[in-house]
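**Q** Below: sequence and its predicted model.
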Amino acid sequence: MRHPLTGQDFDSPVPPGTGWPEDPAQPETPTARTPAGVRRLAATDDLAELDARVSVCSACPRLVRWREDVARDKRASFADQPYWGRPIAGWGDPEPSVLIVGLAPAANGGNRTGRVFTGDSSGDWLFASLHRVGLATQATSVHAGDGQRLLGARMVATVRCAPPANKPTPQERDTCAPWINREVRLLRPHLRAVVALGAYGWDGALRALRGAGVAVPTPKPKFGHGVEVELDGITLLGCYHPSQHNTFTGRLTPVMLDEVLGRARELGGLGGQ
């Protein structure tokens, strides 16, 4: 299937000037098309090359179909906008002391903008809090060219493609795992705090830390908002996901979110609020 804006295959790099992030991939970037391909191509010591390879992955047929279908059959409110329609690489500081781990890109958020948590309601809450505690330069993140920068922090999704109903299958999670495992391994020398958004982010963060060689106890620590677990020099913090279900009901408030992210900033050696 070809990209509706560029006419290229969805798994091919796209040119600048589209409102998306600068494309990390090049025409020669290899594409993982199977779980074995993901494992092989994730084995790089270059973070930029890892991002490039993530951005053209097509190893999960159901996720490929879904992300491309959403990008073609756009939500009416975004009908005049181009959609990224590809996997979403991590973004932010390449040597972060704070890592934020979420579930997956939103179908009409990150899958549209090309940057995780950018352009959806969860991102509105998250970036406002990151800005309040000093981990982001702006209080909003609307599109990839809006000038937003993370300060000493980086964001990743456990699964790099938008899944139907926000629910990747266990097989899709496991197929995608080598990407985040390798990313965490490359970031580990700098990491001091990992913030897991929601129970899925918590499980994904623990899996990724273990996959990166960090000692994780058995049974695994249980998720809870504000829970802190020390893991081999890295503190894992639990935080309710800033989904509309949690923010509309008051289960998660701005103060609660600020407390967790502010604590992560302090643990990261970036100073208190």
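**A** The structure has been received and is ready for your questions.
**Q** C-alpha only now, for contacts and for neighbours.
**A** OK.
**Q** And for the residue nearest to residue 173 when sequence neighbours are not counted, the neighbour number?
**A** Nearest non-adjacent residue to residue 173, counting by C-alpha to C-alpha, 6 or more residues apart in numbering: residue 159, 6.0 Å away. Residues lying near residue 159 (other C-alpha atoms under 10 Å) number 27.
**Q** Confirm that residue 159 sits in a helix.
**A** No: according to DSSP: H, G, I helix; E, B strand; the rest coil, residue 159 belongs to no helix; its state is coil.
**Q** which ones are touching it?
**A** Listed by C-alpha atoms under 8 Å, 6 or more residues apart in numbering, the contact partners of residue 159 are 103, 104, 105, 168, 172, 173, 176, 177.
**Q** Flag every buried residue along stretch 223-238.
**A** Neighbour-count burial for stretch 223-238, counted by 16 or more other C-alpha atoms under 10 Å, picks out 223, 225, 226, 228, 229, 231, 234, 235, 236, 237, 238.
**Q** Show me those that map onto helices.
**A** Residues of these located in helices (DSSP state H): none.
**Q** Comparison target, given below:
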Amino acid sequence: MDDSCALARLDRRVVGCRACPRLVAWREEVARSKRAAFADCTYWGRPVPGFGPADARLVIIGLAPAAHGGNRTGRMFTGDRSGDVLYQALYDVGLASQPTSVGADDGLELYGVRVTAPVHCAPPANRPTPGERDTCRPWLVQELKLLRPTLRAAVVLGAFGWQAALPAFAEAGWTVPRPRPAFAHGTRVALDGLVLRSDLGPGLRPARRLDLFGCFHVSQRNTFTGRLTAEMLREVLRTAADAAGLLP
């Protein structure tokens, strides 16, 4: 099975997950009640898989799908204002085919980039519990394992994502420094690859060095207050894309 088929299979398994009762109840209630502006829409209402090619050189890790964004459209960072900011920046840097992401069938393509999250269901108040984060972690670990033959850089959006991503990278085949590096906007940490003897089954190859970047989350709180500006986001993405070998 090639990497694209294995990743597609993983995505299908993610979509069928019902491991966290609170999240299942919330995502399905939101899909039933809807927001007035989307009353005519059919909500996805399920876990949202990662989005992007199986040979991505750069991965962007957020927090969780938005109740009326990814939980409605079925695609990460799609149909909400956080996604508007992220995909505009990816387009500006040359990593996306268009500056907007409004629905899963809008034709958007990402170039060498995959977007995912440590929690795949929309949580109440955008706040997964630590237990929900830990329950969902194996999905991220498996995704990173499948990406690691080509993966060279990662951008993690926000402190919650950072805390969730570090152990996932460790389990997926990279060496995370100890003590674990603290989250900060613009921070850069080198993760060395290693061979996990019990892990190298068919289709899985050793991880290579990966450059990990921290970035403030593209939440409305951060973008509306100016804590994260469009240029700040573009700068992190450019630096990460360059580290991944995606820029000319």
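**A** Great, that's in hand. It should be emphasised that the depicted structure is a prediction, and the values quoted were computed from it without experimental measurement.
**Q** how many other residues sit next to the aligned partner of residue 234 of structure 2 in structure 1?
**A** Alignment note (TM-score structural alignment): residue 234 of structure 2 maps to residue 258 of structure 1. A count of neighbours around residue 258 of structure 1, defined by other C-alpha under 10 Å, yields 19.
**Q** Roughly how far does residue 258 of structure 1 sit from residue 246 of structure 1?
**A** Separation of residue 258 of structure 1 from residue 246 of structure 1 (C-alpha to C-alpha, to the nearest Å): 15 Å.
**Q** What ranges does structure 2 have for its strands?
**A** Assigned by DSSP state E, structure 2 shows strands spanning 58-61, 113-116, 153-157, 174-175, 188-193, 210-215.
**Q** average offset between the last one and structure 1?
**A** Its aligned residues in structure 1 lie a mean 0.4 Å from strand 210-215 of structure 2 after superposition (mean C-alpha distance after the TM-score superposition for structure 1).
**Q** try the shortest one
**A** Per the superposition on structure 1, strand 174-175 of structure 2 and its aligned residues are separated by 0.8 Å on average (mean C-alpha distance after the TM-score superposition for structure 1).
**Q** quick one: contacts for the match of residue 234 of structure 2?
**A** So residue 258 of structure 1 contacts 129, 130, 132, 133 (C-alpha under 8 Å, 6+ apart).
**Q** ok, the residues you listed in structure 2, which still hold?
**A** With both residues aligned by TM-score structural alignment, their matches' C-alpha atoms under 8 Å, the contacts of the contacts of residue 258 of structure 1 that structure 2 also has are 129, 130, 132, 133.
**Q** and the aligned residue in structure 2 for the residue nearest to residue 173 of structure 1, how far is that from residue 19 of structure 2?
**A** Residue pairing (TM-score structural alignment): residue 159 of structure 1 is matched to residue 119 of structure 2. Noted for residue 119 of structure 2: a distance of 11 Å to residue 19 of structure 2, by C-alpha to C-alpha.
**Q** for residue 88 of structure 2, same thing?
**A** Distance, residue 88 of structure 2 to residue 19 of structure 2, by C-alpha to C-alpha: 33 Å.
**Q** quick one: which of the two has more around it?
**A** Under the criterion of other C-alpha under 10 Å, the comparison of residue 88 of structure 2 against residue 19 puts residue 88 first, with 19 against 11.
**Q** What's the match for the more buried one in structure 1?
**A** Using TM-score structural alignment, the equivalent of residue 88 of structure 2 in structure 1 is residue 128.
**Q** Hmm, residue 140 and its match touching each other?
**A** Yes: at 6.0 Å, residue 128 of structure 1 and residue 140 qualify as touching, with contact defined as C-alpha atoms under 8 Å.
**Q** Quick one: neighbours of the counterpart of residue 73 of structure 2 in structure 1, just the number.
**A** Counting by TM-score structural alignment, residue 73 of structure 2 corresponds to residue 113 in structure 1. The number of residues packed near residue 113 of structure 1 is 30, by other C-alpha under 10 Å.
**Q** how far away is the equivalent of residue 193 of structure 1 over in structure 2 from residue 192 of structure 2?
**A** Matched across to structure 2, residue 193 of structure 1 falls on residue 153, judged by TM-score structural alignment. Distance of residue 153 of structure 2 to residue 192 of structure 2, given as C-alpha to C-alpha: 11 Å.
**Q** now the equivalent of residue 67 of structure 1 over in structure 2: how far from residue 47 of structure 2?
**A** Matched by TM-score structural alignment, residue 67 of structure 1 corresponds to residue 27 in structure 2. Distance of residue 27 of structure 2 to residue 47 of structure 2, given as C-alpha to C-alpha: 8 Å.
**Q** Then residue 215 of structure 2?
**A** Per C-alpha to C-alpha, residue 215 of structure 2 is found 24 Å from residue 47 of structure 2.
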